[in-house]
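> sequence unknown, structure follows:
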């Protein structure tokens, strides 16, 4: 049955699969399904772990794998301390003392018996033990001192330890490796080898030592490219050894480095923040999904099964309940990705079965939804822009997700307003901007000039840009028909919306309207209970056949911090009118995230119950998500569907059809359901 502007969806799908393929032999559907659901275990072995292998139990692992039925497990082989927890024969390896039984041989034998994949957790750039042996392999800081934990991507480490060990792991018969401590652990390197290469490749002879020095940006870009060359080098070397060995570099090509994929990594993966993981999964999953679809890469994300805080001090809380993890899994699998959960491995390399009941519940949840989520492609509706140019311009580290705060709150607000949203970078939108009724530009303060012109051309041709942020709106002032003044960082400020006050903490850009096609939206208030005062908080500008809507304040961090219902409604009031013919609308609760997919030649509307205190830093975990009832879902269709089925409940819903809209009522939403339109 042809639904939802099918020609547009087909054009999108063809464009996705017409992109250059990287390592196409590694992305068969069988191999992808092997990483749909898995369990991750690691313990970062150290030099004092002297009983490794002592308590390995084939009966215990048999029972666990039989009960949980994962596609794969990942176990420790070398963590950040750099100590191998298996009997490595590589010359430069540091092996834990007194390994009583080789864990990798054990795990390979048992997983092979169950037909389950075995992947290994291996720390790459981050290796303390090898640097204790070979300090000249380390990154050097700007003051020429040694970084005791980070290896240089220009040194012997990659060829003298990393590649030989990965080849050794492949020879064990493992299916692949999840390389941790990689892009996020890479730092600026002032070692002699790095500086010599920088000078040779760039012609710049004076090495910048701080961000105030000339050519500092060139040095940072050189360091980024050096990591990518290092990554490509070892991936290709291991593939030459055993082509079927699958490699992911943790967080490569994610929100930490949202750039085009230019190496032969086999799949994409990362581990979510241990707290507020439902919202983290919603953001990170959308970045991964866009990359995976464009470059035909399978992808998955890992949830920590326990609450943990890295800063300001390391604090560990409770193990998460099954329902808590289900919500995190729902955000990921609804986007077409795979899911894995991280449970701590014991110091002797064995696996505790204490959390097996939660693992079983989680497995049943994911498996029940797999037929309705796997292989999904999103239908274009709302795109939130996350540009490489802004990430590169403002990241304090070489690779990191610090710039996600520019979009994370706005994304969550749009999702909390029941809008289907994707997070896309330049490469995902190139040549297909006009497929999106709305493109949201939230605090993207360093747009590439060519891409900026593309955005304005999109609006002239009938598209709608929602521009959010003091600095971003300033950069579009001429097109918005406003005259900008100073940016004020002091807050808070109150605005009037829908008869109620909404607090914003800034920064704010003061503007005056100069364009005849520009009209103001909203009003400032003197105080929370005060009268309206002069000032422009937002505007709407006719622009060619399209529209530019701008908010002259940073909104993302406000919503990220307190998720105000009033701020959510304010953001929704700007976005929803721009979506004149929405493909799906949901009402009845503000606790629903909506993901609109094309899946196996059918429309699939994912509904996720986001109730529960997952965003509360004072709550480690929770064991109940109240069900939502009587949700009204309106789906645009060119004719009445044969039926709409709520899955995995297999509940056929009565359909009312009028004026191109099919309407159903979902009587109960527990955590995640998929409405399959047939």
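In hand now; what should we look at? Please read these numbers as outputs of a predicted model, since none were measured by experiment.
> alpha carbons only for contacts and neighbour counts from here, please
Noted.
> C-terminal to the helix ranked longest in the chain, what's the next element?
Counting by DSSP state H, the longest helix found in the chain is helix 216-241. Downstream of helix 216-241, the next assigned helix or strand under DSSP states H and E is strand 246-249.
> name the SS class of residue 101, please.
coil (DSSP: H, G, I helix; E, B strand; the rest coil).
> check it against this one:
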């Protein structure tokens, strides 16, 4: 059973000292009635905000200058009386008051400038503090004070990372050198910053658990998929009681972030919470309200991946919740409440493990999601495949197929485990120069691939010349690959599934043809898709190409390759459009099928919008099952569907999917 409530609100309260009358309109009874209007059963309220002010009678920090009451205490007491779980929020890297009053706590970059979000001090925005300084004592003392004064279920600790360039004042640079790191190497400074962050978390967690070993703890702004597990969150998990995936699609996260991250963090043995926001854009959008269809999709998508839900809000400085906001939240949380029982305790059923391309062994990845990972998400989700993202330390045995997208780096140890995985019957797709060993100039898995690296492809773009074995549902023509691929030196006996078609020449200043690239001259004898046993090598970066240009042919080529390695996927024949999303989870002996159909559209310059629900009618689905189900029913409606069980699949038709539908296949996962 989940220990995390399903219907949470994360209540921001970053309030300028220039605003008068803070909290003067707060009324405990009205506060609770509004939360109940929103069907909220857990709320995170604020002890200290990014402006650096506390909202309780602190002896450690500074109370907001216009606050005349114990706002935190009144909220905590009201929630306890109403049976609503309550958590306390504080912040680390951003604290404007501390930044102004304690110059010695400021984050200083190696160039001597202070860390801040904006380029000049004339622009409004947060400035960065150094958690490796004595500022850490101040933060931890505030947390201890809150725990002493209030009965809360969790401490939510925000912005627990260095923002921008890693710190590098002279004492830190000297300490780096003393610890064996090179201060002049930017990557070494990044790794040292990671060490400092982890040291702070270890101290902070130790202080919290010394007071209450059962206290919930979450450090925000830390979650990031990393190719090297030592540089990601796995070594930090002793500091977390659960993970909250902050992902507001109206902000910089977009709609790709959450489904990718939840598919990675579902491989961690911990509870997950999906956090979106009620805003049209993101935090601080006081007058913005999320379209109902968008908020539905974001919450239901969390349920479809087994997560509990949190919706971000921001309290008005005078302390009154907006009833219109909680009417919207309540519309969605009422539906969440009706569906919780078919989510709780369920587990994913991924068949494909995708090794993330973000970073490399010993090198931290970027904050931006790499194109290869975006491409795998789009391709596999649109194909209705069940998949997870993995890293170089992951166990591959739960999967039937592992995918190494373009340019993904693996270690020799990972190569050995993948080799054993293939020898045990696992399937492998290697794309582009994934798995290339810089030291030897060849693939680490060349033996199982049946092909060696022979340098970059001569032509870019060139053309896919597909064999009949891999051309299902693809128009019979030469299809372009715009990005440069690699040449393969293929072993005897390896099956060739596609060859390269060469253009007359590469487009250069010396010779070009027409508006874009050069037309096809002829097919060559250069193999670009080959198969040896359970391993398929695609010598073109098709996942990156799909992320950039979304050519259907590239997705279909990958689909046809997958069908050779995974001929009986969990989701079989169906008539869903590519915009439909299907996740299948197991709950006891039942299979729980989640079908989502919400379509986002680029309507703002940088903003994707969901405004309408586009119903799907007579949706035909086939779900692989180990047993004939005792019944197939729509939930929570409890409408029984007619179903057939044949060849290991349950076949049924859903009359209508009005944005989101759960189907329970009772007993279909039993023996």
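All right, it came through fine. Computed from a predicted model, the values in this text were never measured in an experiment.
> could you get me the TM-score between them?
Comparison of the two superposed chains (TM-score structural alignment, normalised by the length of structure 2) gives a TM-score of 0.84, and 620 aligned residues with a Cα RMSD of 3.1 Å.
> returning to that earlier point: list the buried ones in the longest helix of structure 1?
217, 219-220, 222-224, 226-231, 233-239, 241 (16 or more other Cα atoms under 10 Å).
> who are the packing partners of it?
helix 163-171 (3 or more Cα pairs under 8 Å, 6 or more residues apart in numbering; DSSP states H and E).
> what residues sit buried inside the helix or strand that the helix it packs on is followed by?
Next helix or strand after helix 163-171 of structure 1 toward the C-terminus (DSSP H and E): strand 176-180. Within strand 176-180 of structure 1, the residues that count as buried by 16+ other Cα under 10 Å are 176, 177, 178, 179, 180.
> which parts of the stretch 351-500 of structure 2 are strands?
352-355, 387-390, 401-404, 427-431, 436-437, 442-443, 451-456, 462-466, 479-481, 486-490, 495-503 (DSSP state E, counting those that start in this stretch).
> identify the residues contacting the longest one?
The reference is to strand 495-503 of structure 2. 459, 461-467, 469-470, 478, 518-532 (Cα atoms under 8 Å, 6 or more residues apart in numbering).
> just the buried ones from those residues?
Of the contacts of strand 495-503 of structure 2, these count as buried by 16+ other Cα under 10 Å: 459, 461-466, 470, 478, 518-520, 523, 526-532.
> burial check on the counterpart of residue 660 of structure 1 in structure 2, number of neighbours?
By TM-score structural alignment, residue 660 of structure 1 lines up with residue 648 in structure 2. Counted with other Cα atoms under 10 Å, the burial measure for residue 648 of structure 2 works out to 14 neighbours.
> those strands in the stretch 501-650 of structure 2, which residues are they?
520-532, 535-538, 581-587, 590-596, 601-602, 608-609, 616-624, 631-635, 639-640, 643-646, 649-657.
> possible to save those strands as CSV with distance to residue 171 of structure 2?
Converted to CSV, the strands of the stretch 501-650 of structure 2 look like this (distance: least, Cα to Cα, whole Å):
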stretch, distance to residue 171 of structure 2
strand 520-532, 53
strand 535-538, 50
strand 581-587, 51
strand 590-596, 53
strand 601-602, 48
strand 608-609, 45
strand 616-624, 60
strand 631-635, 61
strand 639-640, 68
strand 643-646, 69
strand 649-657, 61
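> any idea what residue 340 of structure 2 aligns with in structure 1?
Alignment note: residue 340 of structure 2 maps to residue 370 in structure 1; criterion TM-score structural alignment.
> what's the burial count for its match?
Residue 370 of structure 1: 20 neighbours (other Cα under 10 Å).
> what does residue 55 of structure 1 give?
14.
> now check structure 2 for the residue matching it.
Using TM-score structural alignment, residue 55 of structure 1 pairs with residue 25 in structure 2.
> cool, and residue 306 of structure 1?
Using TM-score structural alignment, residue 306 of structure 1 lines up with residue 279 in structure 2.
> wait, isn't its match in contact with residue 292?
No. With contact defined as Cα atoms under 8 Å, residue 279 of structure 2 does not reach residue 292; the gap is 10.9 Å.
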